[in-house]
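A.B. asks: sequence first, then the predicted structure, then my questions.
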Amino acid sequence: MTASVDAPAARTEGVGSAREQATEDLLLRASTAAPQERARLLDEVVVLNLPVARALAARFRDRGEQQDDLVQVASLALVKAAQGYQPGKGRGFLPYAVPTITGELRRHFRDRQWGVRPPRRLQELRLSLGAAAAELTQKIGRAPTVPQLAEHLGVDQEEVIEALAAAQDYHLASLDAPMDGEADGTPLGATLGGDDGAIDRVVDHVSVAPLLASLPERDRRILSLRFFRGWTQSQIAADIGVTQMQVSRLLARTLERLRSQLEDPEAEAA
């Protein structure tokens, strides 16, 4: 029974040891190889250690980022580690590469994924809050309070509150996203007000209202029929009992009077 339980662990350890040895051999050869051969050997190092990069990326899942994006960040960091590693220095390639990859993943979250970027200290504190909350929840059996989080992390409660508030800015809601989560639901943008095309004319309306009130009744009616009801000059002429030419002259005279009074409020009515 013991042998069957320990066998998978032994095989895993053997695979890891074989990978580390093969990696060290490749990097040692690459250190003295010509540029083209060195590039080929480093490519082999990267391919050989991609499972490590994927495993590190998986540690950051469920934080709002696509797993493929995290794997890409980790893979690029692995390439950087392979290029910067010097065989014979340090404890080996993986002890050098793992912090490099993890650091790039943390930097990805810290610097590139905020909808509204808060100060660096709050970005870093937000990352610590998640781990602290999980640890305290496991320990006390419920979600921790702000004072408990602050005490656990050794920071002020105000900083915890700021970091929690900043976490709301990590991802901005898309205006195209459905409000109820359903694929065919109403998008958030459809519930928001739009620009009112008449807003620019409000001042004109307010300014001209008292001037219209001061016009003779016939002039007001002509303006109302022409510009609010859309009547033709012939229709207006028939309605008020004058000729079309007279309607044209009355309109021109009234509009000129309004224009003059808007430009010069002291102008006398015609």
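C.D. replies: Sure, I can see it.
A.B. asks: switch to C-alpha atoms for all contacts and neighbour counts from now on
C.D. replies: Will do.
A.B. asks: wait, isn't Leu251 in contact with Arg220?
C.D. replies: No - contact criterion C-alpha atoms under 8 Å: Leu251 and Arg220 do not qualify, at 9.8 Å.
A.B. asks: just the helices from this structure, written as ranges.
C.D. replies: Along the chain, counting by DSSP state H, helices occupy 2-31, 35-58, 67-84, 93-112, 120-140, 146-153, 157-167, 202-213, 217-223, 233-240, 244-263.
A.B. asks: what are the buried residues along the last one?
C.D. replies: The one in question is helix 244-263. Within helix 244-263, the residues that count as buried by 16 or more other C-alpha atoms under 10 Å are 244, 247, 250-251, 254, 257-258, 260-261.
A.B. asks: so which elements touch that helix?
C.D. replies: helix 202-213, helix 217-223, helix 233-240 (3 or more C-alpha pairs under 8 Å, 6 or more residues apart in numbering; DSSP states H and E).
A.B. asks: could these be laid out in TSV, adding distance to Thr2?
C.D. replies: Formatted as TSV, the helices and strands packed on helix 244-263 follow (distance: least, C-alpha to C-alpha, whole Å):
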stretch	distance to Thr2
helix 202-213	85
helix 217-223	100
helix 233-240	104
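A.B. asks: try this one next to it:
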Amino acid sequence: MSDVTGDTGDHLAAEAALHRELDEDVGHVGLEQVRTRSAELFEVLRGDSGVVEQARARDDLVHLHLSLVEHCARRFRNRGEPFEDLVQVGTIGLIKAIDRFETDRGVEFSTYATPTVIGEIKRHFRDKGWAIRVPRRLQELRMQIGAATGELTQKLGRSPTPRELAEVIGCTVEEIMEGIESSHAYATLSLDASDDDDDGPPAMLATLGVEDANIEHVEVRESIKPLLEGLGDREKRILLLRFFKNMTQSQIAEEIGVSQMHVSRLLTRTLAQLRASLEQD
């Protein structure tokens, strides 16, 4: 049996749902007839009728109890997962219940299958429903906080405080706060998401800054500033004309009144001096 049990009245409600919502292939027949048909199919499945007949009986059992799966899946609607996906997950639980069910125990199949189906759906929410992976401890704590919040809200007539939640659940206030924070990881907002209204706010992506291509040079510029202060006036001027005003060595030579060759030697020496100082730092 599944390690996650449902509420005590789940199987009764599920059996009633079977009576109201039988699969079209079976038709609207009485609940006793459903039980009888289910028993017949399990007898074929567990008997020696052959692989083909057993496979057909297994498929018929799945179709016969799909209403049970749909009933269980409705309990988890409006929690961020499509109903069709919940039915698919619940059907996996139903198939597991069919394969594990032992008819000689004298238990109704719906009584056995309901907690198995619900457990499979809960595991889906616990393991795959999170947008960002968080520890299982926090996932389970979030579910406890949700259940305790509903009960205390009804009892107190207001939203409970973290301390009140901690007393009911039996943990610390810090753990409650951690569990509440982890709930933000359950569903995320796309950066491209925006209001359909033309007058609404823009998408989050439009409000984010872009990467500055010059940011990687900030550290170099800040490191070289004190080194530039130690240079002579002529060397500073040559660097300014070459790298900030983009002048050629010939233009610089005309500007300061020396030969182009002399400018080249001064520039080479100054750059070597700065490079050596940076490497030492």
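C.D. replies: Arrived safely. Here the structure is a predicted model, which is why all the values come from computation and not from measurement.
A.B. asks: hang on, the earlier thing: most tightly packed of the helices of structure 1?
C.D. replies: The highest mean neighbour count among the helices of structure 1, using mean count of other C-alpha atoms under 10 Å, belongs to helix 67-84: a mean of 19.
A.B. asks: matching residues in structure 2 for that one?
C.D. replies: Aligned by TM-score structural alignment, helix 67-84 of structure 1 falls on residues 83-100 of structure 2.
A.B. asks: so how far is Ser214 of structure 1 from the spatially most central residue of structure 1?
C.D. replies: Taking C-alpha atoms, centre = their mean, the centroid of structure 1 lies closest to Gly115, which sits 3.7 Å from it. As for Gly115 of structure 1, its distance to Ser214 of structure 1 is 55 Å (criterion: C-alpha to C-alpha, to the nearest Å).
A.B. asks: cool, and Arg59 of structure 1?
C.D. replies: From Arg59 of structure 1 to Ser214 of structure 1 the distance is 76 Å (C-alpha to C-alpha).
A.B. asks: do the same with Ile222 of structure 1
C.D. replies: 14 Å.
A.B. asks: over to Ala165 of structure 1?
C.D. replies: 57 Å.
A.B. asks: just Pro147 of structure 1 next, same as before
C.D. replies: Distance from Pro147 of structure 1 to Ser214 of structure 1, by C-alpha to C-alpha: 69 Å.
A.B. asks: want to throw the helices of structure 1 into CSV with distance to Glu182 of structure 1?
C.D. replies: Formatted as CSV, the helices of structure 1 follow (distance: least, C-alpha to C-alpha, whole Å):
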stretch, distance to Glu182 of structure 1
helix 2-31, 43
helix 35-58, 28
helix 67-84, 23
helix 93-112, 28
helix 120-140, 28
helix 146-153, 34
helix 157-167, 25
helix 202-213, 40
helix 217-223, 51
helix 233-240, 54
helix 244-263, 54
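A.B. asks: right, and those - which one's nearest Thr186 of structure 1?
C.D. replies: In terms of C-alpha to C-alpha, the element of the helices of structure 1 nearest to Thr186 of structure 1 is helix 157-167, at 25.7 Å.
A.B. asks: show me what that closest one packs onto, helices and strands only.
C.D. replies: Packed on helix 157-167 of structure 1, when contacts are counted by 3+ C-alpha pairs under 8 Å, 6+ apart, are helix 120-140, helix 146-153.
A.B. asks: who touches that helix?
C.D. replies: 118, 122-123, 125-126, 129, 146-147, 149-150 (C-alpha atoms under 8 Å, 6 or more residues apart in numbering).
A.B. asks: kindly report the same for stretch 129-145 of structure 2.
C.D. replies: 81, 126, 165, 169, 176, 178-180, 182-183, 185-188.
A.B. asks: give me that answer again for 10 Å
C.D. replies: Contact with stretch 129-145 of structure 2 is made by 79-81, 122-127, 146-149, 151, 162, 165-166, 168-169, 171, 175-176, 178-189, as judged by C-alpha atoms under 10 Å, 6 or more residues apart in numbering.
A.B. asks: so who does Asp25 of structure 1 touch?
C.D. replies: Asp25 of structure 1 makes contact with 19, 41, 45, 87, according to C-alpha under 10 Å, 6+ apart.
A.B. asks: out of the residues you listed, which is nearest to Ser31 of structure 1?
C.D. replies: Pro87 (7.5 Å).
A.B. asks: name the residues that touch stretch 147-167 of structure 2?
C.D. replies: Contacts with stretch 147-167 of structure 2, where a contact means C-alpha under 10 Å, 6+ apart, come from 141-146, 168-177, 180.
A.B. asks: give me that answer again for 7 Å
C.D. replies: 145, 172-173, 176 (C-alpha atoms under 7 Å, 6 or more residues apart in numbering).
A.B. asks: how about stretch 55-67 of structure 1?
C.D. replies: So stretch 55-67 of structure 1 is contacted by 70-71, 74, 102 (C-alpha under 7 Å, 6+ apart).
A.B. asks: okay if I get those as TSV plus distance to Val208 of structure 1?
C.D. replies: Formatted as TSV, the contacts of stretch 55-67 of structure 1 follow (distance: C-alpha to C-alpha, whole Å):
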residue	distance to Val208 of structure 1
Leu70	62
Val71	65
Ala74	66
Thr102	67
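A.B. asks: of these, which is the nearest to Asp196 of structure 1?
C.D. replies: For the contacts of stretch 55-67 of structure 1, the nearest to Asp196 of structure 1 is Leu70 (42.9 Å; C-alpha to C-alpha).
A.B. asks: show me what contacts that closest one?
C.D. replies: Taking C-alpha under 7 Å, 6+ apart, one finds Ala57 in contact with Leu70 of structure 1.
A.B. asks: the aligned residue in structure 1 for His217 of structure 2 and Ala131 of structure 1, how far apart?
C.D. replies: Matched across to structure 1, His217 of structure 2 falls on Arg201, judged by TM-score structural alignment. In this view, Arg201 of structure 1 and Ala131 of structure 1 are 55 Å apart by C-alpha to C-alpha.
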